[in-house]
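Trainee: How does the following fold in three dimensions:
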Amino acid sequence: PSNGETSEIASGAAQAQDATTPSKRKEASQKPAASFKAMLLVLMVVQNSALALVGRYTRSSVSKEDMFVVNHLILVCEFVKLILASGLEHYTTNGKLAQSIKENIIDNPLDFLKILIPSLLYLVQNSLLFVALSNLPAPIYQVTYQGKLLTTAIVSVIMLQRKYKAKQWVCLLTLGFGVAIVVLGENNQKAKDAAEDGAVVEEDSDKPAQSMTVGLIAVTVACFCSALAGVYTEKLLKRPSTSSAGSAKGPVSLWMRNIQMAFFSICIALIQGGTSTGEDSEKPFMHGFTFLVYLLVLIQAA
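Mentor: Presented below is the predicted three-dimensional model:
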């Protein structure tokens, strides 16, 4: 072929390569994204399972006197979250943490106060989850707490007008029926064991008393608290904030919202601890904190 034909062939090949390159690049970029999502899913499963197992063990394997106070654990967890969120906000803002705090907290107190509601809900949720862990076996707790998926879907429809497909509702309702079957099966098994033994075995007075009913009520209320707090926080993250002058700003970052939430949670927990009465109020701060409890703090803060 002549030089003109050669140049036309070369240009055509280049155009064909350019046409296929974006699709290849898109496919190549989708693979790391899918792998990252899969890794996050695995980490989330490991974290939730470890939280249930370690939390249950720390609440059921020690005596009443050696048991840690839930309020103290929440305080330490929220303090760790505050440090981690501050570090991540410092990193994402290129060292402008102080400026970010000034813009989103000091100069915008009304928007800052909006996070008080989910902070209170999450604090109630965490307290109830440890009540549930004290009264339910880890597998039962793990299964029943998945009911938060159904409650979150219902709350998101009400608050965010979110629409779900019929197939998604079938999956959520199937999950609800599955949770109910597990709970009923556990109750029937306990009744059967008690009937075969002919008498109720006395529990160790040195260990905390356990009640299936109390645990299930705690999990149910915690599921609704989790749904309300999660959907409300999502609504705040998507809504642009407003400055003190009334001008619209971009949405506040996730890490700044975590800083705000941890701050309010610490304040509420301090007030709760200062006004509480009973045996727990007499225990010193971080009483009963063992290696496993510190591990539980790290899992919870993650």
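Trainee: can we go C-alpha only for contacts and neighbour counts from here?
Mentor: Fine.
Trainee: what about the helices in the stretch 151-300 of the chain?
Mentor: Under the criterion DSSP state H, counting those that start in this stretch, the stretch 151-300 of the chain contains helices at 166-197, 212-238, 254-275, 279-282, 291-301.
Trainee: Figure out which of those helices is closest to Ile74.
Mentor: With CA to CA as the criterion, Ile74 lies closest to helix 254-275 of the helices of the stretch 151-300 of the chain, at 7.4 Å.
Trainee: returning to what we had before: got the helices of the stretch 151-300 of the chain as TSV, with distance to Leu123 and mean neighbour count columns?
Mentor: Shown next, in TSV, are the helices of the stretch 151-300 of the chain (distance: least, CA to CA, whole Å; neighbours: other CA atoms under 10 Å):
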stretch	distance to Leu123	mean neighbour count
helix 166-197	24	13
helix 212-238	9	20
helix 254-275	6	19
helix 279-282	17	13
helix 291-301	12	17
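Trainee: Sequence B follows; please return its structure for comparison with A:
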Amino acid sequence: MTESESTKESQTNVMESASVLKYISLVLLTAQNAVFILSMRYVRTREGDMFFTTSAVILQEAIKCFVSLIIILVQEGSVKGWLHHLNENILKNPLDCIKVSVPSLVYTLQNNLIFIGVSNLDAAVFQVGYNRLFLLKELH
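Mentor: Below is the predicted model:
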């Protein structure tokens, strides 16, 4: 096998693993969102003491952070590579990290507002409104 054939095969393997990782991420995020909405609706409509919605949102974000770190670890292939990746992308580029944090903070606010909507709207009204919001985002 020549060096160019080896390089092409290596590039194909990288593209295939990236494609698999993309679909795994899509499935995990879809499952996480579905479980979040269903469990949120259940706990906000049951009888008894209520919890602070902020606690649930922060816990959800912490779980997503943990899963993201695991995905990066798998992608890097070693703890050393994982630590190097985190060092290069977070500690050595704090401005980029802050730029990425802005949408994350807005998303956290959105999740808090979703809790308020689920608590105060009928399930069907909430679901139609929630889906309509995403449809409008796609059209623009």
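Trainee: Now check structure 2 for the residue matching Pro118 of structure 1.
Mentor: Here Pro118 of structure 1 is matched to Pro103 in structure 2, going by TM-score structural alignment.
Trainee: Just to be sure, Gly95 of structure 1 is in a helix?
Mentor: No - judged by DSSP: H, G, I helix; E, B strand; the rest coil, Gly95 of structure 1 forms no part of a helix; its state is coil.
Trainee: Count the residues that sit near it.
Mentor: 13 (other CA atoms under 10 Å).
Trainee: Tell me who's in contact with it.
Mentor: For Gly95 of structure 1, the contact set (CA atoms under 8 Å, 6 or more residues apart in numbering) is empty.
Trainee: Swap in 10 Å and give it another go.
Mentor: For Gly95 of structure 1, the contact set (CA atoms under 10 Å, 6 or more residues apart in numbering) comprises Gly87, Leu88, Glu89.
Trainee: From those, list the buried ones, please.
Mentor: Leu88, Glu89 (16 or more other CA atoms under 10 Å).
Trainee: a markdown table for the contacts of Gly95 of structure 1, including distance to Gly12 of structure 1 and secondary structure?
Mentor: Output for those, formatted as a markdown table (distance: CA to CA, whole Å; DSSP: H, G, I helix; E, B strand; the rest coil):
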| residue | distance to Gly12 of structure 1 | secondary structure |
| --- | --- | --- |
| Gly87 | 52 | helix |
| Leu88 | 48 | helix |
| Glu89 | 49 | helix |
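Trainee: For the contacts of Gly95 of structure 1, give me JSON lines that also has distance to Lys81 of structure 1.
Mentor: Output for the contacts of Gly95 of structure 1, formatted as JSON lines (distance: CA to CA, whole Å):
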{"residue": "Gly87", "distance to Lys81 of structure 1": "10"}
{"residue": "Leu88", "distance to Lys81 of structure 1": "10"}
{"residue": "Glu89", "distance to Lys81 of structure 1": "12"}
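Trainee: Ile101 of structure 1 contacts Asn258, doesn't it?
Mentor: No - when contacts are counted by CA atoms under 10 Å, Ile101 of structure 1 is not listed as touching Asn258 (12.0 Å).
Trainee: Need the residues touching each of these two.
Mentor: In contact with both Ile101 of structure 1 and Asn258: Ser86, Glu89, using CA under 10 Å, 6+ apart.
Trainee: that older thread, how much does the helix or strand the match of Pro118 of structure 1 falls within stray from structure 1?
Mentor: Using DSSP states H and E, Pro103 of structure 2 falls within helix 94-120. For helix 94-120 of structure 2, the mean deviation from structure 1 after alignment is 0.8 Å (mean CA distance after the TM-score superposition for structure 1).
Trainee: what about that helix, distance to the chain center?
Mentor: Distance of helix 94-120 of structure 2 from its chain centroid, counting by CA atoms, centre = their mean, to the nearest Å, is 11 Å.
Trainee: which strands and helices sit next to that helix?
Mentor: helix 3-45, helix 53-76, helix 123-139 (3 or more CA pairs under 10 Å, 6 or more residues apart in numbering; DSSP states H and E).
Trainee: Burial-wise, tell me which of these comes out on top.
Mentor: Mean neighbours per residue, mean count of other CA atoms under 10 Å, is largest over these for helix 53-76, with a mean of 15.
Trainee: Which strands or helices does that one pack on?
Mentor: For helix 53-76 of structure 2, the packing partners by 3+ CA pairs under 10 Å, 6+ apart come out as helix 3-45, helix 79-86, helix 94-120.
Trainee: In a markdown table: these, plus distance to Ala56 of structure 2.
Mentor: Formatted as a markdown table, the helices and strands packed on helix 53-76 of structure 2 follow (distance: least, CA to CA, whole Å):
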| stretch | distance to Ala56 of structure 2 |
| --- | --- |
| helix 3-45 | 9 |
| helix 79-86 | 26 |
| helix 94-120 | 9 |
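Trainee: Thr54 of structure 2 is nearest to which of the ones you listed?
Mentor: Nearest to Thr54 of structure 2, of all the helices and strands packed on helix 53-76 of structure 2, is helix 94-120, at 6.4 Å by CA to CA.
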